[in-house]
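S.K.: Below are the sequence and a predicted model for it; my questions follow.
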Amino acid sequence: MPTALRLLPALSPDHRERLMGLAREVSFPADGRIFEAGGSADRFWVVRSGTVSLYQEVIAERRISVATLGPGDLLGWSWLFPPHRWDFGAEAFSPVRGYEFDAGQVRTLCDADASLELSLTRTIAAILAHRLETTRAALIEHYARHGGVG
């Protein structure tokens, strides 16, 4: 499978600069939950260092890791689409540093600049397509190994 598309390098220098004007540096400790499925998706991150595990709960108290994100990866896309709720959960696998973006501010920036909105939406759509394929492969592998039981 091809290497995942990275959000920031995919944007034009002007769009990247405008988006980064909204960035705030944050960190998460190892094993720290970043967000839970169903929670309010009001922000997103670009990982600078460390690793994040995206997981899906398949049955009560049973999670399957569907992707591991690292430096340069986009963390969180549910902020872009109503109802703005997380579809997955995310947990820091190691100490993580990243850039955090307030979703409302980014949507406002996009409302004022249609070319930025189009570029951001297309890039995130490409990232989502890759993630969907990765998630599908992880679930198939899990069920092949475990015979469909948790």
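M.R.: On my side now, so go ahead. Every value quoted in this text rests on a predicted model; they were computed, and no experiment measured them.

S.K.: C-alpha from now on. contacts and neighbour counts both.
M.R.: Noted.

S.K.: For the protein, just list every one of the strands.
M.R.: 24-28, 33-35, 43-49, 52-59, 62-69, 74-75, 89-92, 96-102 (DSSP state E).

S.K.: ok, second structure coming up, stack it against the first:
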Amino acid sequence: MSTTRSLLDAIPPDGRTRLLDEAAREVPLALDERLFEEGRRADHFWIIRSGQVEVDIRVPGRRAAVIETLGQDDLLGWSWLFTPHVWHMGAHVIRAGKAVEFDAAAVRSLCEADAKLGRAVYKYVAETVAERLYGTRKRLLQLYGPRGASLED
């Protein structure tokens, strides 16, 4: 699930260059690697270049529920942008690949220093959150709602 373009496509070219030069690095995504845990500090985020990552939530008395699977060009993580900067979900790699990892504090600083960049980043992340919230609702209905339930019911 993703918005129509990647974060890097959504921001102005000069901002993209600064973001990549000052706040990003290429990282491998190792199979079964746990990238973050619900409730922990959100100090990085990723744009997936290749591979796949499952996003999950803890369910008391059950195993974690997979909410969505992300892949190429998807933004992984948005909790880094909003106070208190704590992950609302967890994520682990289900297919090895590569990603661009961003230092969240550095990105927030760049966004504060450049209003145009900040607007573009916040807009993209907000659209991503809204889209994924809808997807999460649908998935939770599939997992825990009455058989055949949908958002149209």
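M.R.: Thanks, I have the structure now. It should be emphasised that the depicted structure is a prediction, and the values quoted were computed from it without experimental measurement.

S.K.: quick one: TM-score?
M.R.: Superposed pair, TM-score by TM-score structural alignment, normalised by the length of the first structure: 0.90. Supporting alignment: 146 aligned residues with a C-alpha RMSD of 1.8 Å.

S.K.: Number of residues surrounding Glu37 of the first structure?
M.R.: In this structure residue 37 of the first structure is Ala, not Glu. 15 (other C-alpha atoms under 10 Å).

S.K.: so it touches Trp86, yeah?
M.R.: Yes - counting by C-alpha atoms under 8 Å, Ala37 of the first structure touches Trp86, with 4.7 Å between them.

S.K.: Tell me which of the strands of the first structure lies nearest to Ala112 of the first structure.
M.R.: strand 96-102 (15.9 Å; C-alpha to C-alpha).

S.K.: equivalent range in the second structure for that closest one?
M.R.: Residues 97-103 of the second structure are where strand 96-102 of the first structure lands when matched by TM-score structural alignment.

S.K.: mean offset of the matching stretch relative to the first structure (after superposition)
M.R.: Compared with the first structure after fitting, stretch 97-103 of the second structure deviates on average by 0.8 Å (mean C-alpha distance after the TM-score superposition for the first structure).

S.K.: Now do that stretch: everything it contacts.
M.R.: 23-30, 43-52 (C-alpha atoms under 8 Å, 6 or more residues apart in numbering).

S.K.: The biggest helix by length in the first structure vs the second structure, average distance?
M.R.: Of all segments of type helix in the first structure, defined using DSSP state H, the longest is helix 114-146. Following superposition, helix 114-146 of the first structure is found to deviate from the second structure by 1.1 Å on average (mean C-alpha distance after the TM-score superposition for the first structure).

S.K.: Quick one: work out the angle between that helix and strand 62-69.
M.R.: Counting by axes from the mean of the first three to the mean of the last three C-alpha atoms, to 10 degrees, helix 114-146 of the first structure lies at 130 degrees to strand 62-69.

S.K.: Now Phe88 of the first structure: closest residue in space that isn't a chain neighbour?
M.R.: With sequence-adjacent residues excluded and distances taken as C-alpha to C-alpha, 6 or more residues apart in numbering, Phe88 of the first structure is closest to Ala37, at 4.5 Å.

S.K.: tell me the contacts of the nearest residue to Ile67 of the second structure once chain neighbours are set aside?
M.R.: On the basis of C-alpha to C-alpha, 6+ apart, the spatially nearest residue to Ile67 of the second structure that is not a chain neighbour turns out to be Asp56, at 5.2 Å. By C-alpha under 8 Å, 6+ apart, Asp56 of the second structure lies in contact with Ala64, Ala65, Val66, Ile67, Glu68, Met89, Gly90, Ala91.
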